[in-house]
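Undergrad: Have a look at this prediction, sequence included:
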Amino acid sequence: MAETIRKYITNKVAFLEQRVPVYAPVLGITFIVAVWEIIGRSGLISPLFLPSPTSILSAAWEMIVKGELHPNILASLYRIILGYLLGGSIGIIVGLLLGFSKWAESVGTPILFSFYPIPKIALLPLIILWLGIGELPKVTMIALGVFFPVVINTYSGVKNVDSTLIKAAVTFGSNHLNVVRKVILPGSLPVIFAGLKLAAGTSLLLLVAAEMIAAKEGIGAMILHYGNLMITTKLMVGVVLLSVIGLIFNRTLDFLERKCLPWK
């Protein structure tokens, strides 16, 4: 009886741990694109409202040939990468400080949780008033949106590290620096990466909002421009580009997480 149970559990574990084929992530996207193409070609929905994927690709190629696409992509990538790096790095530093220091926690957390609920888009007119029209207010807007989820997740990650691990490290003679470096930081990294992934979506949202309000170039400005002209295919090119950028962000963070957390 015991042997039968052991074999059953072994088979179940083997089933749960089986490797997913490399092509599996592509299946869902392929299915959605195929259905989208069928609907677009069937004429059930007007191309004005939902152009087919092939017509969007054709519009994208036309924009590439005419040189309309790459200036907008480069402008958006510059803003989002710079804003993300600034907001993320400052958020991690502040979050670690809040988690490690009782003084910083008591002074900083009321300020942090007072400003966090404010919609960052609502601050854009004020930021433009303070910083003028240019790249600085857009980058600042993105950095603000990234900062809050990262700092909150970093702070939560540090505070929720298993205290038993910390006590064990101290018991075996580790000094304060080693406890921070070898116990607290590795223990909080999963939560920090969760915050970074959450911030990636927020950064795209704020990028589009900032470019629609105060930019001549960028994917958000391009979407607004072609939306006003009711050129849906080129508008959808911008939407698809945002989706691709978001996917690249997610995959990059997954790669960094695997490198930083090999035990996961």
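TA: Nice, thanks for sending it over. Computed from a prediction, not measured in an experiment: that's the story for all the values here.

Undergrad: From here on, just use CA atoms for contacts and neighbour counts.
TA: Noted.

Undergrad: Chain neighbours aside, what residue packs nearest to Ala75?
TA: Gly218 (5.2 Å; CA to CA, 6 or more residues apart in numbering).

Undergrad: so that neighbour sits right up against Ala210, yeah?
TA: No: the criterion here is CA atoms under 8 Å, and Gly218 misses it with Ala210 at 9.7 Å.

Undergrad: just to revisit the earlier point, quick one: contacts for the residue nearest to Ala75?
TA: Pro71, Asn72, Ile73, Leu74, Ala75, Ser76, Glu211 (CA atoms under 8 Å, 6 or more residues apart in numbering).

Undergrad: Which one of these is nearest to Ile192?
TA: Ser76 (24.9 Å; CA to CA).

Undergrad: Quick check: that closest one vs Glu17, distance?
TA: 40 Å (CA to CA, to the nearest Å).

Undergrad: Give me the more crowded residue out of these two.
TA: Neighbour count, other CA atoms under 10 Å: between Ser76 and Glu17, Ser76 has more, with 25 against 9.

Undergrad: As a check, name the ranges of all helices in the stretch 151-264 of the chain.
TA: Applying DSSP state H, counting those that start in this stretch to the stretch 151-264 of the chain gives helices spanning 163-171, 176-179, 185-214, 219-228, 232-260.

Undergrad: if we compare the ones you listed, which one ends up closest to Gly91?
TA: Taking CA to CA, helix 185-214 is the member of the helices of the stretch 151-264 of the chain nearest to Gly91, at 9.6 Å.

Undergrad: List the buried residues for that closest one?
TA: 185-212, 214 (16 or more other CA atoms under 10 Å).

Undergrad: Excluding chain neighbours, what is closest to the most centrally placed residue in the chain?
TA: When CA atoms, centre = their mean is applied to the chain, the residue found nearest the centroid is Ala200 (1.8 Å). Once flanking residues are discounted, Ala200 sits nearest to Phe249: 6.7 Å by CA to CA, 6+ apart.

Undergrad: Against which helices or strands is the lengthiest helix in the chain packed?
TA: Longest helix in the chain by number of residues, with DSSP state H as the criterion: helix 69-100. Here helix 69-100 touches helix 53-65, helix 102-115, helix 135-159, helix 185-214, helix 219-228, going by 3 or more CA pairs under 8 Å, 6 or more residues apart in numbering; DSSP states H and E.

Undergrad: Could you tell me the angle between the third one and helix 185-214?
TA: Put plainly, it is helix 135-159. Our comparison of helix 135-159 with helix 185-214, counting by axes from the mean of the first three to the mean of the last three CA atoms, to 10 degrees, yields an angle of 160 degrees.

Undergrad: Comparison target, given below:
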Amino acid sequence: MPDATRSGEVRSSAAESAAARPVPFRGGGFAPRRVLYVGPVVFIVLIALIEIGTQTGVISNLVLPSPSAVFWTFVELYQSGMLWKHLLPSLERLIVGGAMGAAAGVAVGVMIGLFSLVRAGLVPLVAAIFPIPKIALLPLFVIWFGIDEGSKYALIAFGTFTPTVVATYGGVDNVDRSLIRMGQSFGLAWWSIVRKIVLPGALPAILSGLRVSLAIAIILLVAAEMLGAEFGVGAYILEAGALYDLERLFAGVTILSILGVTLSWLIGRLERQLLAWRT
């Protein structure tokens, strides 16, 4: 009997100590955890390996220039002032064309997701033009809008438009219908349901689509600037390639890479601001 009492006391104290310990939260829903410095370390290691390979002769400078040579070419480009002469026109074309295409894509995508008549009329059209390589349409845009800025804006806008439409109406379709029914049950107006339920629910897909759209916009920017542009990153790369100047060519490619990383970072910041409710 004393042994049974002692055993019960041990079990009771174990249960009390277990209850006193904090229970770890297990409902994170596979939320991504931010891991700092890993991305920069990967870049640094890759650049160091290329530098070592080019300096030791394992990688021929005729195939791939050393990162240090590209860096000094970039510094020279900055000091001469030519960096801004090429970068600012490219930024203007990217912002104007990308903004037009993304705004139109979001608007059309939302209408496709909300209205059956619009869906029936526009989904086949979007499906028909989505797989068309937009670069192949550049001569046509030059004929329509001229060789100046109009054709460049139009090409970038058109290339940004279609993936944004697809991402937007896909996001609207994936909004939980029980939430919409709940809003209807509480007597919310149609516009309130769209503004408070549909658009916030579709926002993650819209922002993911913007990542893809802006990457396509950078590709089309370079293609457009290679035809009839005196200044721009694409024109700079074309000139360097014609002269077989690999240092300048890779300096231009580095500018495009930095531009893409910057845009991705900005969208990431926007996601953290607008989608804080998901955490």
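TA: Now that the structure is in, tell me what you want to look at. For clarity, every value in this text was computed on a predicted model and none was experimentally measured.

Undergrad: Tell me how the two chains score on TM-score.
TA: TM-score for the superposed chains, counting by TM-score structural alignment, normalised by the length of the first structure: 0.92, backed by 260 aligned residues with a CA RMSD of 2.3 Å.

Undergrad: still on that earlier bit, and in the second structure, which of the contacts of Gly218 of the first structure remain?
TA: Mapping the contacts of Gly218 of the first structure onto the second structure (both residues aligned by TM-score structural alignment, their matches' CA atoms under 8 Å) leaves Pro71, Asn72, Ile73, Leu74, Ala75, Ser76, Glu211 still in contact.

Undergrad: Any of those residues buried? List them.
TA: For these, buried by 16+ other CA under 10 Å: Asn72, Ile73, Ala75, Ser76, Glu211.

Undergrad: what's the farthest-apart pair in these?
TA: Top of the distance list for these (CA to CA): Ile73 and Glu211, 11.9 Å.

Undergrad: residues shared between the contacts of those two?
TA: Counting by CA under 8 Å, 6+ apart, the shared contacts of Ile73 of the first structure and Glu211 are Gly218, Ile219.

Undergrad: what's the spacing between Leu238 of the second structure and Val58 of the second structure?
TA: Between Leu238 of the second structure and Val58 of the second structure the distance is 28 Å, computed by CA to CA.

Undergrad: Name the residue in these two with the higher neighbour count.
TA: Between Leu238 of the second structure and Val58, counted using other CA under 10 Å, Leu238 has the larger neighbour count: 19 against 10.

Undergrad: Kindly state which residue of the first structure is aligned to the more buried one.
TA: Aligned by TM-score structural alignment, Leu238 of the second structure pairs with Leu224 of the first structure.

Undergrad: and of the buried ones among the kept ones among the contacts of Gly218 of the first structure, the nearest to Thr232 of the first structure?
TA: Minimum separation from Thr232 of the first structure among those (CA to CA) is found for Asn72, which lies at 17.2 Å.

Undergrad: mind checking what that closest one lines up with in the second structure?
TA: Per TM-score structural alignment, the equivalent position to Asn72 of the first structure in the second structure is His86.

Undergrad: residues touching that match, list them.
TA: By CA under 8 Å, 6+ apart, the contact set of His86 of the second structure is Phe231, Gly232, Val233, Tyr236.

Undergrad: State the number of residues packed around the residue lying closest to Gly101 of the second structure once chain neighbours are set aside.
TA: Spatial nearest neighbour of Gly101 of the second structure, excluding adjacent residues (CA to CA, 6+ apart): Ala157 at 3.9 Å. If you count neighbours by other CA under 10 Å, Ala157 of the second structure ends up with 27.

Undergrad: gap between Ala157 of the second structure and Ala103 of the second structure?
TA: 9 Å.

Undergrad: cool, and Phe43 of the second structure?
TA: 33 Å.

Undergrad: neighbour count winner among these two?
TA: When Phe43 of the second structure and Ala103 are compared for neighbours, Ala103 comes out ahead with 16 against 11, by other CA under 10 Å.

Undergrad: What's the match for that one in the first structure?
TA: Using TM-score structural alignment as the criterion, the counterpart of Ala103 of the second structure in the first structure is Ser89.

Undergrad: re the thing from before, format the contacts of His86 of the second structure as JSON lines; extra columns: distance to Leu64 of the second structure.
TA: Putting the contacts of His86 of the second structure into JSON lines (distance: CA to CA, whole Å) gives the following:
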{"residue": "Phe231", "distance to Leu64 of the second structure": "25"}
{"residue": "Gly232", "distance to Leu64 of the second structure": "23"}
{"residue": "Val233", "distance to Leu64 of the second structure": "20"}
{"residue": "Tyr236", "distance to Leu64 of the second structure": "18"}
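
Undergrad: how near is Val123 of the second structure to Gly159 of the second structure?
TA: Distance, Val123 of the second structure to Gly159 of the second structure, by CA to CA: 17 Å.

Undergrad: Look at those two and report which has more neighbours.
TA: Neighbour totals were compared for Val123 of the second structure and Gly159, and Gly159 leads with 28 against 16 (other CA under 10 Å).

Undergrad: Return the residue of the first structure aligned against the more buried one.
TA: Here Gly159 of the second structure is matched to Gly145 in the first structure, going by TM-score structural alignment.

Undergrad: quick one: its match from Glu105 of the first structure, how far?
TA: Applying CA to CA, the value for Gly145 of the first structure to Glu105 of the first structure is 21 Å.

Undergrad: hmm, back to that, so which of the contacts of Gly218 of the first structure is the closest to Leu177 of the first structure?
TA: Ser76 (39.7 Å).

Undergrad: check contacts around the closest one.
TA: The contact partners of Ser76 of the first structure, by CA under 8 Å, 6+ apart, come to Leu207, Glu217, Gly218, Ile219.

Undergrad: same question, Gly234 of the second structure
TA: By CA under 8 Å, 6+ apart, the contact set of Gly234 of the second structure is Leu221, Val222, Ala223, Ala224, Glu225, Met226, Gly252.

Undergrad: mind redoing it with 7 Å?
TA: Val222, Ala223, Glu225, Met226 (CA atoms under 7 Å, 6 or more residues apart in numbering).

Undergrad: So what does the second one match up with in the first structure?
TA: I take that to be Ala223 of the second structure. Using TM-score structural alignment, the partner of Ala223 of the second structure in the first structure is Ala209.

Undergrad: Quickly note the distance from that match to Met236 of the first structure.
TA: 16 Å.

Undergrad: In the first structure, what residue corresponds to Ala69 of the second structure?
TA: When the first structure is aligned by TM-score structural alignment, Ala69 of the second structure is paired with Ser55.

Undergrad: Cool, thanks, signing off.
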